[in-house]
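>>> My questions concern the predicted model and sequence given below.
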Amino acid sequence: MRRCRWAGRDRGSFTAELAAGLPALLVFLFVGLTAVDAVGTKGACLHAAREAAIAASRGADGWAVVRAVAPPGAKVSIDKDGQRVRVTVRAPVRALGARMPRLTVTATTVAAVEPGPEPFLPLAEAVVGGAGVSR
């Protein structure tokens, strides 16, 4: 019986393919996880902007809503121009690599001012931290 000798020529090719493919797979995983976190942060910013705009347009404290629902480290601005309240929330995306540039997502919501008391807008801009809004 004769043995096939051609299989011996591929010896070590799996190791070489793994060494070339594993870093690419890790980069793909890193980019995917960062994208998922960016989408989640965008949703949190949109939720915070929407709730704060609704509260401020009704005359309530929009900053209390922002403190409750904005992602940590978010920069928030609430502006009233005429009959509209505009809330913008900007938050950094946590990237998995420490040396990677920071990504920032932004969400802006505009709400019409409802009749009644004036919107409560003590600040123009603030940063939401772990302990609340810092001025």
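Here it is on my side, so go on. Treat the numbers as computed from the prediction; the structure is a model and nothing was measured.
>>> CA atoms for contacts and neighbours, from now on please.
Will do.
>>> Not counting residues beside it along the chain, what's closest to the residue sitting nearest the centre point of the chain?
Closest to where the C-alpha atoms of the chain average out (Cα atoms, centre = their mean) is Thr41, at 2.6 Å. Nearest residue to Thr41 in three dimensions, chain neighbours excluded: Val93, at 6.7 Å (Cα to Cα, 6 or more residues apart in numbering).
>>> and that neighbour, how many neighbours?
Other residues near Val93 come to 23 when the count uses other Cα atoms under 10 Å.
>>> and what of Asp10?
Using other Cα under 10 Å, Asp10 has 8 neighbouring residues.
>>> what's the distance between it and Ala35?
Per Cα to Cα, to the nearest Å, Asp10 is found 38 Å from Ala35.
>>> before we move on, what about Gly59?
36 Å.
>>> Checking Val87 next. Helix, strand or coil?
strand (DSSP: H, G, I helix; E, B strand; the rest coil).
>>> In which helix or strand does Ala111 reside?
strand 103-112 (DSSP states H and E).
>>> next helix or strand past that strand?
Downstream of strand 103-112 (by DSSP H and E), the next one is strand 125-129.
>>> same for the following helix or strand past that following strand, what does it pack against?
Toward the C-terminus, strand 125-129 is succeeded by strand 132-134 as the next helix or strand (DSSP H and E). Other helices and strands packing on strand 132-134, by 3 or more Cα pairs under 8 Å, 6 or more residues apart in numbering; DSSP states H and E, are helix 62-69, strand 125-129.
>>> Next one for the comparison:
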Amino acid sequence: MPGRALGRERGSVTAELAVALPAVVVVLVLVLTVGAASVARLRAVDAATAAARSAALGEDTAAQRTAAVRVGGTGTSVRLAHDGDWVTADVEVPVVGRLGPFGGVPLRATGHAVARVEP
């Protein structure tokens, strides 16, 4: 009667896969979103560094913002502040992609850089 035991098990792998597959998809979406957020964070820090360096060299405001957008990409926002001999740049960069079906809220990464004004 070994054939009867196998008959009762038929389709169990398919049922288990149907239950586990949504969890695997959710984990995959989360991993990809974390990866995209990490890349956006690096772009934001690099964009802030570029903007602060441009401001430290005495370039005009348009050049400072252009430097940040060139590195950060479309949708980059820049805030620059001068404090004596120091320039501070705060940059926000959009995270590419969203949390799949959960993503009604766009994600943004931030970067911060400080540079000393060149004489």
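Great, that's in hand. All of these numbers come straight from a predicted model, not from anything done at the bench.
>>> What would you report as the TM-score here?
In this superposition the chains share a TM-score of 0.84, using TM-score structural alignment, normalised by the length of the second structure; 114 aligned residues with a Cα RMSD of 1.8 Å.
>>> To Ala16 of the first structure, which of the helices and strands packed on strand 132-134 of the first structure lies closest?
strand 125-129 (47.2 Å; Cα to Cα).
>>> so the closest one aligns onto which residues of the second structure?
Aligned by TM-score structural alignment, strand 125-129 of the first structure falls on no residue of the second structure.
>>> so what secondary structure elements neighbour that strand?
strand 75-81, strand 132-134.
>>> Tell me the buried residues in the shortest one?
Within strand 132-134 of the first structure, the residues that qualify as buried are Gly132, Val133, counting by 16 or more other Cα atoms under 10 Å.
>>> just to revisit the earlier point, of all the helices and strands packed on strand 125-129 of the first structure, which one is nearest Ala64 of the first structure?
Once these are compared by Cα to Cα, strand 132-134 is nearest, at 8.9 Å.
>>> outside of that closest one, which residues touch it?
Trp63, Arg67, Ala126, Val127, Val128 (Cα atoms under 8 Å, 6 or more residues apart in numbering).
>>> mind redoing it with 6 Å?
With Cα atoms under 6 Å, 6 or more residues apart in numbering as the contact definition, strand 132-134 of the first structure has outside contacts at Arg67, Val127.
>>> cool, stretch 85-95 of the second structure as well?
37, 40, 44, 48, 52, 76-81, 107-117.
>>> Mind listing what's buried along that stretch?
Val87, Thr88, Ala89, Asp90, Val91, Glu92, Val93, Pro94, Val95.
>>> Stretch 58-74 of the first structure now?
58-63, 65-67, 69-74.
>>> Repeat that for stretch 37-49 of the second structure.
Buried residues in stretch 37-49 of the second structure (16+ other Cα under 10 Å): Ala37, Ala40, Arg41, Leu42, Arg43, Ala44, Val45, Asp46, Ala47, Ala48, Thr49.
>>> Going by secondary structure, the second one is in what exactly?
If you go by DSSP H and E, Ala40 of the second structure is part of helix 12-56.
>>> how far out from the middle of the chain is that helix?
7 Å (Cα atoms, centre = their mean, to the nearest Å).
>>> angle of it against strand 108-116?
Here the directions of helix 12-56 of the second structure and strand 108-116 differ by 30 degrees (axes from the mean of the first three to the mean of the last three Cα atoms, to 10 degrees).
>>> and helix 12-56 of the second structure, what does it pack onto?
Helices and strands touching helix 12-56 of the second structure, by 3 or more Cα pairs under 6 Å, 6 or more residues apart in numbering; DSSP states H and E, are helix 61-72, strand 86-94, strand 108-116.
>>> Fine by me, we can end here.
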